[in-house]
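**Q** this one's sequence-less:
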């Protein structure tokens, strides 16, 4: 246990360690700047290093590579001997557990080896099985690109904590401690259907939590706030095995001030025994982060568009939360 004089700094270091574990570290080489070469991404239809996205106007927005179904490879990419492609069926309990174990033992870990994401099976089903999802899409980049292209889709969006060619937005995580004692120890937005809204927003215990505010007189729903659960395994700690983190998701407000709505979300998350509440500086989040005593992280989360050229946008213009 650190002494009381060092507790704020110790807490900050723990939270920043958790933030760094959000995404894997780059392994292509030592260079990490915007202009560094990228053996894989320099071959892909994405804006390349050195391209100034701030100068792009509406007339220049659009696909980088035109859609050409005839040019899409019909056969899967080759794998090393003794390996073969296998589609993961999350409806099969054994396969779902197999995927969970793979991620639990090998996925994102921070540089200090303190935390590793612990995606539960229900969370994986929530994240990977929205309406319209296909079992064949749970594979790696080149092969999933080929499979998606075969379905006539040629654009995508993704995020990473590392700098790749070329971010369309850079956002930052902020962290609000809910259990300090344990811790020390809209230019880009989705358009979703009703079915997708139900999938993403209806509460599933241990996965996603959504709350609404009802006007006591009219009985109309005036406000909504949601957050999802993504715990991390705590490595090398005999007392605590899991850090329970809540992540701000989507919200709307017409009657309740946003800071009050998010403060209520913090209270609700605390009642559910979460240890920390994380939020990006997207949407209108900057208006409440400091007021509600969130601490700023030291890394950025880059947003990328695959095969689509668009101007750079500020975090306040980003309305898309990717899991």
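**A** On my side now, so go ahead. Note that the structure is predicted; figures quoted are calculated from it, not measured. Numbering: from 1, shown residues only.
**Q** contacts, neighbours, all on C-alpha from now
**A** Will do.
**Q** helix/strand/coil for residue 278?
**A** strand (DSSP: H, G, I helix; E, B strand; the rest coil).
**Q** so who does it touch?
**A** Contact analysis of residue 278 by C-alpha atoms under 8 Å, 6 or more residues apart in numbering lists 173-176, 245-248.
**Q** Any chance of these in CSV with distance to residue 8, secondary structure and neighbour count as columns?
**A** As requested, the contacts of residue 278 are arranged in CSV below (distance: C-alpha to C-alpha, whole Å; DSSP: H, G, I helix; E, B strand; the rest coil; neighbours: other C-alpha atoms under 10 Å):
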residue, distance to residue 8, secondary structure, neighbour count
173, 18, strand, 22
174, 15, strand, 25
175, 13, strand, 24
176, 12, strand, 22
245, 19, strand, 24
246, 20, strand, 30
247, 22, strand, 23
248, 23, strand, 21
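**Q** Could you list the buried residues of stretch 151-166?
**A** 154-155, 159-166 (16 or more other C-alpha atoms under 10 Å).
**Q** One more: stretch 224-238?
**A** Buried, per 16+ other C-alpha under 10 Å, within stretch 224-238: 224-234.
**Q** And these, which two are furthest apart?
**A** Maximum pairwise distance among the buried residues of stretch 224-238 (C-alpha to C-alpha): 31.8 Å, between 224 and 234.
**Q** Show me what the longest strand anywhere in the chain is packed against.
**A** Criterion DSSP state E: the longest strand present in the chain is strand 295-306. Applying 3 or more C-alpha pairs under 8 Å, 6 or more residues apart in numbering; DSSP states H and E, one finds that strand 295-306 contacts helix 7-20, strand 156-160, strand 169-177.
**Q** Try it again at 10 Å.
**A** Applying 3 or more C-alpha pairs under 10 Å, 6 or more residues apart in numbering; DSSP states H and E, one finds that strand 295-306 contacts helix 7-20, strand 156-160, strand 169-177, strand 276-280.
**Q** Sketch out the strands for the stretch 101-250 of the chain, chain order is fine.
**A** Per DSSP state E, counting those that start in this stretch, the stretch 101-250 of the chain carries strands over the ranges 115-117, 156-160, 169-177, 208-214, 221-229, 232-234, 242-243, 245-253.
**Q** quick one: which of those strands is nearest residue 9?
**A** Using C-alpha to C-alpha, the strands of the stretch 101-250 of the chain put strand 169-177 closest to residue 9, at 12.8 Å.
**Q** got another, please set it beside the one above:
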């Protein structure tokens, strides 16, 4: 903290040779043991689900807690080329109860002009009753060791906490959909100058999407979507570089039970919604994912159905002078406007987005409101000057520094 921004990007420490990486796992406190979780085993994925749903991220008032489904975890933790050793748990030695977890998945990142392999670290969770045991630092050291064993020396992760030192900070924004429920569970409030009935009218969405050629993404679309994604990501200072296989996994594997008809824009066990706009060829796509929260201690509601904006792209971005002409902003208002309509029809209560990519350009038009949550982005073992997130930096507009959406 407080250091001058680095004059040039690069590693902080040189990459370790694999033979120099520690061979044995780091020691745990007495009575605990390491466990590599098999995400293909329904019993073990349920253990991770149970641990996260009772002990993972809560808001400051302890009213809402993320509830990751088993389907979500499979989608998030098994991209092409994943390493099962990066799904690390800690168990109580005596009864084998899972009490802590951390995960990593491989990714390829471009930060400004540099491209490198990295691990995306997520789902760090320790049982509430064991927070004094200092398990989190050991989990982080052990997953770092496992990542080094694959010859990878960098990582990306996010946290609500401010640690030394974020490369970017973004803010959560919320677009209310189910106003009566959101007010009832105190997720939002009726402003002083408004009634509940008027607020419902203001936030009402249409019942059917507007864009001609909009349809659900299919297998045949993946090569075009991959090209569009790669080109669009060039707009941002930090972005993932994905293979066609990774794109296929990301946008098709979380669609739920595809044999069943999609009723009211939702299938059983669906965690990811991906749509394309096709006019002779694919010109745009958008996606969002489902991450509900448990509503703690409410007499009527126990689940907040939240959709989160994921990746999108439009070929309007490749036209000359597009940032000056507002054409991209207009297109994104239409595109994400249709995403809101689909999310509302699929019975989501709220649609969340973070100030990254081009999101800032359409948030006001689509009636997103600023939340009080901040998301800090961190790079492990990589030095770079700050990236534009909630605020513009130099000539890079707000959000345009970050093109990575973390689950």
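**A** Structure's in. What do you need? Remember, it's a predicted structure, so these values are computed and weren't measured experimentally.
**Q** What residue in the second structure is paired with residue 241 of the first structure?
**A** By TM-score structural alignment, residue 241 of the first structure lines up with residue 302 in the second structure.
**Q** So its match is in contact with residue 295, correct?
**A** Yes. Contact criterion C-alpha atoms under 10 Å: residue 302 of the second structure and residue 295 qualify, at 4.7 Å.
**Q** so can I have CSV of the helices and strands packed on strand 295-306 of the first structure showing distance to residue 307 of the first structure?
**A** Listed next are those as CSV, based on distance: least, C-alpha to C-alpha, whole Å:
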stretch, distance to residue 307 of the first structure
helix 7-20, 27
strand 156-160, 7
strand 169-177, 15
strand 276-280, 25
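**Q** Of the ones you listed, give the one that comes closest to residue 112 of the first structure.
**A** That would be helix 7-20 among these, by C-alpha to C-alpha, at 7.1 Å.
**Q** wait, what's in contact with the spatially most central residue of the first structure?
**A** For the first structure, residue 323 is the residue whose C-alpha lies nearest the centre (C-alpha atoms, centre = their mean; 3.3 Å). Each residue near residue 323 of the first structure by C-alpha atoms under 10 Å, 6 or more residues apart in numbering is listed here: 123-124, 127-128, 158-159, 228, 230, 247, 249.
**Q** Give the single residue among those positioned nearest to residue 215 of the first structure.
**A** Nearest member of these to residue 215 of the first structure, counting by C-alpha to C-alpha, is residue 249, at 22.5 Å.
**Q** Relative to residue 109 of the first structure, how far out is the nearest residue to that closest one once chain neighbours are set aside?
**A** Once flanking residues are discounted, residue 249 of the first structure sits nearest to residue 227: 4.6 Å by C-alpha to C-alpha, 6 or more residues apart in numbering. Per C-alpha to C-alpha, to the nearest Å, residue 227 of the first structure is found 22 Å from residue 109 of the first structure.
**Q** hmm, back to that, quick one: closest of the helices and strands packed on strand 295-306 of the first structure to residue 293 of the first structure.
**A** Of all these, strand 169-177 comes closest under C-alpha to C-alpha, at 6.5 Å.
**Q** surely residue 112 of the first structure meets residue 234?
**A** No. Checked against C-alpha under 10 Å, the pair residue 112 of the first structure and residue 234 is beyond contact range at 11.3 Å.
**Q** so where do the helices sit in the stretch 1-150 of the second structure?
**A** Taking DSSP state H, counting those that start in this stretch to define them, one finds helices in the stretch 1-150 of the second structure at 42-55, 70-77, 135-148.
**Q** Give me the range in the first structure that the shortest one lines up against.
**A** Alignment note (TM-score structural alignment): helix 70-77 of the second structure is matched to residues 121-128 of the first structure.
**Q** if we can go back for a sec, with respect to residue 138 of the first structure, which of the contacts of residue 278 of the first structure is nearest?
**A** For the contacts of residue 278 of the first structure, the nearest to residue 138 of the first structure is residue 247 (23.5 Å; C-alpha to C-alpha).
**Q** list the contacts for the closest one?
**A** Residue 247 of the first structure neighbours (C-alpha under 10 Å, 6+ apart): 173-175, 208, 226-231, 269, 276-280, 321, 323.
**Q** Serialize the contacts of residue 323 of the first structure to a markdown table and add fields for distance to residue 60 of the first structure.
**A** Below are the contacts of residue 323 of the first structure laid out as a markdown table (distance: C-alpha to C-alpha, whole Å):
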| residue | distance to residue 60 of the first structure |
| --- | --- |
| 123 | 38 |
| 124 | 37 |
| 127 | 33 |
| 128 | 33 |
| 158 | 21 |
| 159 | 23 |
| 228 | 36 |
| 230 | 38 |
| 247 | 35 |
| 249 | 31 |
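**Q** what's the closest of these to residue 20 of the first structure?
**A** The closest of those, once distances to residue 20 of the first structure are taken by C-alpha to C-alpha, is residue 159, at 13.7 Å.
**Q** check contacts around the closest one.
**A** Counted by C-alpha under 10 Å, 6+ apart, residue 159 of the first structure has contacts 23, 167-171, 301-305, 321-323.
**Q** Now flag whichever of these is closest to residue 289 of the first structure.
**A** residue 171 (13.5 Å).
**Q** For burial, what's the neighbour tally of the closest one?
**A** 19 (other C-alpha atoms under 10 Å).
**Q** can you tell me how far it sits from residue 20 of the first structure?
**A** Separation of residue 171 of the first structure from residue 20 of the first structure (C-alpha to C-alpha) stands at 14 Å.
**Q** Overlap of the contact sets of these two?
**A** Contacts common to residue 171 of the first structure and residue 20, judged by C-alpha under 10 Å, 6+ apart, are 161, 299-301.
**Q** now the residues you listed as TSV including distance to residue 311 of the first structure?
**A** What follows is those, written out as TSV (distance: C-alpha to C-alpha, whole Å):
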residue	distance to residue 311 of the first structure
161	20
299	22
300	18
301	17
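**Q** Could you give the residue range in the second structure aligned to stretch 160-176 of the first structure?
**A** Aligned by TM-score structural alignment, stretch 160-176 of the first structure corresponds to residues 159-175 of the second structure.
**Q** Endpoint to endpoint, the matching stretch covers what distance?
**A** End to end - C-alpha to C-alpha - stretch 159-175 of the second structure spans 22 Å.
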